[in-house]
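Q: sequence unknown, structure follows:
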């Protein structure tokens, strides 16, 4: 049974309940003051607490999508993707393999021409050789005959760390939101490429080109757009591409648009931070290279690099988000530039969680749609 299985959650809950009942039942028998009784009481208490914490941990993982599997949880996810080249017609041409398809749930209609389609894919970077799974949402218009020659704008959607790409579909509802907004004429039809920034699990690479390590920034700035463009009818000009992320993904989105405006015309950071951290999950990202460290610091970029011709959106909450003051400061500093546009969503209250981001996603997608073209 997988880590995200409802059966696993139910099993841990049942185990916790049984252990609690057993503890209440056996406690009088263990009331004696000898080492066997004391050991028994300690063992029962520890077992109940372990079962309770396991239940809460598994429930939280299902709600927030931190880890996709047991191997992912214990840092043993090492399987690499397989390169299979395709074009939109199915002939050889690009490093993207479609593994499966599914219909969009929770919307009216049936079939991809009415609801769109979600494809589970493997992507391998031509230059970086980074392999990662992703989900691609294709809007209904993609399958309709009158749009057969049309290209579509695309948005890369990133999770936080560690995150799971599945959570972008099931928990944050990006495809369903995009389909409903486009159906109501509030945004243009767009292709969504949904994945996590953790392309070298379990390491948190912070979308940095690590000396002697994964070239994560190059993957997202070059390899990913090329692979998607080779396979799908996506606009090839910079104005056709945007990027969105939450938390770590939000930092990555802002940095990639600021560093590579020729790749991303717009970026939205939901609850982002503005400087790459160094901690046990990241390891040594820069290997002593001061230039790399500075480039990963968006404050430094605003102060020392030419303003990029891109549009940025940042979000925060007055109560509940630790990045609120930094976000206001970031807005002020971007406003001082001449080329970079800045917008914001500031909620009265909201924590660093899925519920807050679900409140921000519809407005974010509308904002992004207004800044992308389909050519």
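A: Great, that's in hand. Everything numeric here is computed off the predicted structure, so don't read it as measured data.

Q: make it CA atoms for all contacts and neighbour counts henceforth
A: Fine.

Q: isn't residue 40 right up against residue 28?
A: No - when contacts are counted by C-alpha atoms under 8 Å, residue 40 is not listed as touching residue 28 (11.3 Å).

Q: Please enumerate the strands of the protein.
A: Remark: strands assigned in the chain by DSSP state E are 96-103, 117-124, 131-138, 154-158, 191-195, 241-246, 266-270, 311-319, 341-349.

Q: Point out the most buried one among those strands.
A: Most buried of the strands of the chain, by mean neighbour count (mean count of other C-alpha atoms under 10 Å): strand 266-270, with a mean of 31.

Q: elements contacting that one?
A: Other elements packing on strand 266-270 under the criterion 3 or more C-alpha pairs under 8 Å, 6 or more residues apart in numbering; DSSP states H and E are strand 241-246, helix 248-259, strand 311-319, helix 354-369.

Q: structure B:
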């Protein structure tokens, strides 16, 4: 069972944000051309010529950045920029913190996003030095009404989402637009309320491609997620703390992490939500010194042989413009079905291996998870 996704929710998830518009990079390109023309016209005035060249270079860089962003969909709006500031250091991080308040849950900070009717977003730092994680910034999206007195005894299922590589936990709030998607679902009353957690698997190094692995001599990110993040969320929030009401998902490298960790931890997660997944780790060099460890973290190898003491349901999505992703998604789904597990595949038309695909997929991932959560428990 999967809940239907309203056309409004699907359409908004596919729509480009204001900073993704092709008109933006075209405007910058036109300004660069204008600066070049102006520089030629004033070529005998040395100071003006230098200024014109400098401006032309700036506009070319802006046009290039805006053009890339229009295709990848990493920054949609000014709000996205504010959240991404928090990933920086020094004054940039301090500027981002101006948009935070004390969270409703002790030990958290609430991020001001969107208007009324959307999820409350709390930033929760979960440190696990024993597993090599100095202080993961995990974002918790609470459904509307969570803090109302009428819901004081209500508990909620949880979806955990993992960012891609390189990247960070802010990405599901910005490029993935999880708050906007949840707000639209809530306004239309089209999906039962749930808690969504954007997990930090960077181990303090957003540029590293960890893939959610327990890395020999490095951070133990699978152990961190399953052993530290999930219990911390269950302690601090009113969750339905069982595998049947817990889903794990991600995009690209985060989808690999979700697939690998989810198959290792069947006792913790009952659903897998995989956008643009792959089943062979890119980090083979980190594991290659131990062939057994490499095999144990390569789903393409072990999935066909593993047993399923608890069932798992998976949805896999890919962009039609990335045929390799489509093939891999279908292959993983087939392997799961052979082992008697439920697996669905969805193709997002017109998109490639980008955050725009993950954003367009998110409503269907959440709807699938809600269907799993609604199943009667034996």
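A: Nice, thanks for sending it over. Keep in mind the model is a prediction, meaning the values are calculated, not measured.

Q: Aligned to residue 139 of structure 2, what sits in structure 1?
A: Matched to structure 1 by TM-score structural alignment, residue 139 of structure 2 sits across from residue 135.

Q: Can you name the residues that contact residue 208 of structure 1?
A: Applying C-alpha atoms under 8 Å, 6 or more residues apart in numbering to residue 208 of structure 1 gives the contacts 214-217, 285, 296.

Q: Relative to residue 144 of structure 2, how far out is the equivalent of it over in structure 2?
A: Under the alignment (TM-score structural alignment), residue 208 of structure 1 pairs with residue 213 in structure 2. Residue 213 of structure 2 sits 34 Å away from residue 144 of structure 2, going by C-alpha to C-alpha, to the nearest Å.

Q: swap in residue 322 of structure 2?
A: 36 Å.

Q: Residue 245 of structure 2 too?
A: 19 Å.

Q: The two: which has the busier surroundings?
A: When residue 245 of structure 2 and residue 144 are compared for neighbours, residue 245 comes out ahead with 23 against 18, by other C-alpha atoms under 10 Å.

Q: Trace residue 170 of structure 2 over to structure 1, please.
A: By TM-score structural alignment, residue 170 of structure 2 lines up with residue 166 in structure 1.

Q: One more: residue 300 of structure 2?
A: Checking TM-score structural alignment: residue 300 of structure 2 goes with residue 299.

Q: what's the nearest residue to its match if we skip its chain neighbours?
A: residue 274 (6.9 Å; C-alpha to C-alpha, 6 or more residues apart in numbering).

Q: any idea which residue of structure 2 is furthest from its center?
A: Going by C-alpha atoms, centre = their mean, the residue of structure 2 most distant from its centre is residue 44, 52.4 Å out.

Q: biggest helix in structure 2 by residues?
A: helix 46-72 (DSSP state H).

Q: Just give the number of residues close to residue 339 of structure 2.
A: If we define neighbours as other C-alpha under 10 Å, then residue 339 of structure 2 has 16 of them.

Q: ok, residue 140 of structure 2 touching residue 122?
A: Yes - if you go by C-alpha under 8 Å, residue 140 of structure 2 and residue 122 touch, sitting 5.1 Å apart.

Q: Which residues are in contact with each of these two?
A: Contacts common to residue 140 of structure 2 and residue 122, judged by C-alpha under 8 Å, 6+ apart, are absent.

Q: what does the residue nearest to residue 299 of structure 1 align to in structure 2?
A: Match for residue 274 of structure 1 (TM-score structural alignment): residue 279.

Q: same check, this time on residue 346 of structure 1
A: By TM-score structural alignment, residue 346 of structure 1 lines up with residue 347.

Q: how about the closest residue to that match other than its chain neighbours, what does it touch?
A: Counting by C-alpha to C-alpha, 6+ apart, residue 318 is the residue found nearest to residue 347 of structure 2 once chain neighbours are left out, at 5.1 Å. With contacts defined as C-alpha under 8 Å, 6+ apart, residue 318 of structure 2 is in contact with 275-277, 325-326, 329, 346-348, 352-353, 357.

Q: now swap in residue 160 of structure 1 and tell me
A: 196-197, 245-250.

Q: now structure 2: which of those residues match?
A: Of the contacts of residue 160 of structure 1, the ones still in contact in structure 2 (both residues aligned by TM-score structural alignment, their matches' C-alpha atoms under 8 Å) are 245-250.

Q: Let me have those in a markdown table, extended by distance to residue 69 of structure 1.
A: Converted to a markdown table, these look like this (distance: C-alpha to C-alpha, whole Å):
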| residue | distance to residue 69 of structure 1 |
| --- | --- |
| 245 | 22 |
| 246 | 21 |
| 247 | 21 |
| 248 | 20 |
| 249 | 20 |
| 250 | 24 |
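
Q: Tell me, how many residues neighbour residue 375 of structure 2?
A: 11.

Q: And residue 270 of structure 2, what's its match in structure 1?
A: Using TM-score structural alignment, residue 270 of structure 2 pairs with residue 265 in structure 1.
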